[in-house]
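**Student:** Show me how the following folds:
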Amino acid sequence: MAIVSVIIPAFNTEKTISETIISVLEQKFEFFELIIINADSTDSTLKVISNFKDSRLQVFSYPKANVAVNRNRGLHHSTGEFITFLDGDDLWTSDKLETQYKALLENPETAIAYSWTHCIDERGQFLRTCSTIAVTGNVYPHLLLEDFIGNGSNVMIRRDAFMSVGGFDELLTNAQDSDLLLRLAACYQFVAVPKVQVLYRVQTNSMSADVWKLETACLQVLERAFNQAPESLQYLKPYCLANLYKYLLYRTLEGQPERHKSRIAVKFLISTLRTDPYIFFKRVIFKVFLKLAVIILLPSQYAHVMFSKLKRVFNTSTLLGYIQTDPFSLKN
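**Tutor:** Okay, here's the model as predicted:
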């Protein structure tokens, strides 16, 4: 029986799934099973997977469904005492399983281990560092304020803890990871592995409509979380909303300059200024206005050239630097 179950949901991942599988099979920790849930892929995903001959790898095909459903399907086939998930376009460093497993063994009072993440582009090139928060123990206030773990390819969870909270909410089509982590954090302690072990691939051609859906799902998850959170943590809600809109504004402006993004970006800019008026006086807001003006006024090909040549001028990633991360510094 495997000690760790690795679950990969895959839908039309022919371009990336091979590299993802290799990053699992090359783990220093060998006592795992790799379960791939093929969600009715219409490309050559299954053919690519069939090139791997490893007894630890199993593939199960199902009708197309959202990520939450497919991860829960993977759990149904798993046998490991510890569960971890990996998206079909993300990567792990070779010590990810080993160090997270060791962290959980050395801290038996904890149920979830997490690491740090680098964002990479579609070609695997480094884009930026994600959160480097390393909180161990009760991380619930921190997660209410900000999802510093950041993606579904990160955590390792004790099976009994995962089962006790009911797995992923299959009705959510976005923010499933944040929802699960909040429910876990309300009941269990976390342990940090303070090193980069997850390479999260950012798809720059993602549809702007997905950002609308992300906003809706995040607001739903946060409303649910704060309805259940104790009175002593309710003061975090306005800061959490401000953090959300800074992130959504950044997400909308990153990637290719597309004119139809401008309407969405303006909406999120207004929400950002409404939830955190002080950011109006920061230099990054000038960059946001400038970037929006270029997107609106210039054809996308010219805007792309300008952004490429003047990266520092149009770099709005510093929005993320104004996300509040310390819940205790905000308490009156």
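**Student:** Please make it C-alpha for all contacts and neighbour counts, starting now.
**Tutor:** OK.
**Student:** which SS state does the nearest residue in space to residue 291 that is not next to it in sequence fall under?
**Tutor:** Nearest residue to residue 291, sequence neighbours excluded (C-alpha to C-alpha, 6 or more residues apart in numbering): residue 314, at 6.1 Å. At residue 314, secondary structure determined by DSSP: H, G, I helix; E, B strand; the rest coil is coil.
**Student:** Quick one: residues contacting residue 314.
**Tutor:** Listed by C-alpha atoms under 8 Å, 6 or more residues apart in numbering, the contact partners of residue 314 are 287-288, 290-291, 307.
**Student:** where's it relative to residue 104, distance?
**Tutor:** Taking C-alpha to C-alpha, to the nearest Å as the measure, residue 314 falls 42 Å from residue 104.
**Student:** and if you look at residue 236?
**Tutor:** Residue 236 sits 29 Å away from residue 104, taking C-alpha to C-alpha as the criterion.
**Student:** tell me the residue furthest from the middle of the chain?
**Tutor:** For the chain, the largest distance from the centre (C-alpha atoms, centre = their mean) belongs to residue 297, which lies 32.5 Å off.
**Student:** I have a second one here; can you model it like the first so I can compare?
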Amino acid sequence: MSTTAPVAGTSPRVSVVMTCYNEGPFIGAAVRSVTDQTRADLVDKIVIADDGSAPETIAVLRELEAADRRVEVLYGTGGNGISRQRNLAIARTSTPFVAILDGDDLWTPDKIETELPLIEADPQVGLVYSDFYLFADGDLSSAHLAKALDITGAADLAKAYFQVDPPIVPSTTILRRAVLDEVGGFDPSVKVFEDTDLFNRLARVCRFAFTPKPLLYKRVRRSSITGSNRDLMAQHAFVAFRAAAADPRLMPLVPARLAERASKLANSRFLTGDYEEAVALARLALRLDPLSLRSWLSRVATAPVMRPIVGRMASVAGRRKALGVQDPAGGGSGR
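**Tutor:** A predicted model of the protein is given here:
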């Protein structure tokens, strides 16, 4: 593991916050993707908030602490959830910028070198994000590009993010501490899509920056798909109505936003063979937004006549890649 010394004339300006729950097989590589950065000298601390992992993962975390003085592990007893854990980790840092990295994701070596200048250059920018790669768990060679939409030029960023949700993957972001403090950090009352909730709030108080360069390898694990379809739609609705309650201009946009989420979930469930739920979700999308082309395409794509066609594709992973399904949870971190 690299212990890169600071370059003359520079000082650490970014801290990395990570969460962990039984991610022992992955978190070592995640930390190394930070310490091996081309500008690792700009990293002050790597704070890992553990939420009551099993002994095997705890042993890995202790090894990481011993290997690099910048690594600090907060050993929790469990049950906090990702929002509280991220807030605890952020509270242990003092740099003007904070980067998020999930314990099973990997940064490209130039992540900090590419993004930090973008957020430092403009005091109105509170968040920078990027494109990313998706790869099947255990097979980095399967990585394929997942493009995010650039909404940074929108005149009304809060409305643009609510409507489009690029997606912004937390592990691609660097955040300005001042605006993170201004909006109160992650909200522990949001159990799923806590990142979407945060970004909705940030979009009301700052600008975003974007680089089309993919700076993250995001691991796709079945265990990272949270809850049932109905649970996920309920969580999507919870986050959407929270945003609209804070900004009433968004209320008329809620049905279209939820229809888009239902369509994504329908397509994902169809590709993994859950046909009954796929059809139900596609129908829900049409009820929410009957004028949406996406909703109609989802309804057609999940029709029974399409099952033999999808069945002839080589594998679930191949189907997902071929049809561009990025996140089974339909947005956000999917954790």
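**Student:** quick revisit: I'd like the contacts of residue 314 of the first structure laid out as TSV, including secondary structure and neighbour count.
**Tutor:** Output for these, formatted as TSV (DSSP: H, G, I helix; E, B strand; the rest coil; neighbours: other C-alpha atoms under 10 Å):
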residue	secondary structure	neighbour count
287	helix	18
288	helix	22
290	helix	14
291	helix	21
307	helix	18
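**Student:** Closest to residue 271 of the first structure out of these?
**Tutor:** residue 288 (13.5 Å; C-alpha to C-alpha).
**Student:** Residue in the second structure paired with the closest one?
**Tutor:** Alignment note (TM-score structural alignment): residue 288 of the first structure maps to residue 302 of the second structure.
**Student:** Is its match in contact with residue 281, as I believe?
**Tutor:** No - using C-alpha atoms under 8 Å, residue 302 of the second structure is not in contact with residue 281, being 9.4 Å away.
**Student:** Common neighbours of these two, please.
**Tutor:** In contact with both residue 302 of the second structure and residue 281: residue 266, using C-alpha under 8 Å, 6+ apart.
**Student:** Of residue 236 and residue 104 of the first structure, which one has the most company?
**Tutor:** Ranked by neighbour count (other C-alpha atoms under 10 Å), residue 236 of the first structure and residue 104 place residue 104 first, with 23 against 20.
**Student:** What separation do you get for the aligned partner of residue 200 of the second structure in the first structure and residue 101 of the first structure?
**Tutor:** Using TM-score structural alignment, the partner of residue 200 of the second structure in the first structure is residue 182. Here residue 182 of the first structure is placed at a distance of 21 Å from residue 101 of the first structure (C-alpha to C-alpha).
**Student:** By residue count, what's the longest strand in the first structure?
**Tutor:** If you go by DSSP state E, the first structure has its longest strand at strand 189-201.
**Student:** and the helix or strand just after that strand, how far from the chain's centre?
**Tutor:** Tracing the chain past strand 189-201 of the first structure, the next element assigned as helix or strand by DSSP states H and E is helix 208-228. Here helix 208-228 of the first structure is found 14 Å from its chain centre; the criterion is C-alpha atoms, centre = their mean, to the nearest Å.
**Student:** what helices or strands is helix 208-228 of the first structure leaning on?
**Tutor:** Counting contacts by 3 or more C-alpha pairs under 8 Å, 6 or more residues apart in numbering; DSSP states H and E, helix 208-228 of the first structure packs against helix 140-145, helix 176-185, helix 237-253, helix 261-275.
**Student:** will you turn these into CSV that also has mean neighbour count and distance to residue 3 of the first structure?
**Tutor:** Formatted as CSV, these follow (neighbours: other C-alpha atoms under 10 Å; distance: least, C-alpha to C-alpha, whole Å):
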stretch, mean neighbour count, distance to residue 3 of the first structure
helix 140-145, 22, 27
helix 176-185, 22, 21
helix 237-253, 21, 36
helix 261-275, 18, 44
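**Student:** closest one to residue 32 of the first structure among the ones you listed?
**Tutor:** Residue 32 of the first structure sits nearest to helix 176-185 of all those, at 22.0 Å, using C-alpha to C-alpha.
**Student:** by contact count, what packs against the closest one?
**Tutor:** With contacts taken as 3+ C-alpha pairs under 8 Å, 6+ apart, helix 176-185 of the first structure sits against helix 140-145, helix 208-228.
**Student:** Measure the mean distance from the longest one to the second structure post-superposition.
**Tutor:** This means helix 208-228 of the first structure. Using mean C-alpha distance after the TM-score superposition for the first structure, helix 208-228 of the first structure ends up 2.1 Å from its aligned counterpart in the second structure, as a mean over the superposed pairs.
**Student:** What lies in contact with that helix?
**Tutor:** Defining contact as C-alpha under 8 Å, 6+ apart, one finds that helix 208-228 of the first structure is touched by 144, 172-175, 178-179, 182-183, 234, 237, 244, 248, 251-252, 261, 264.
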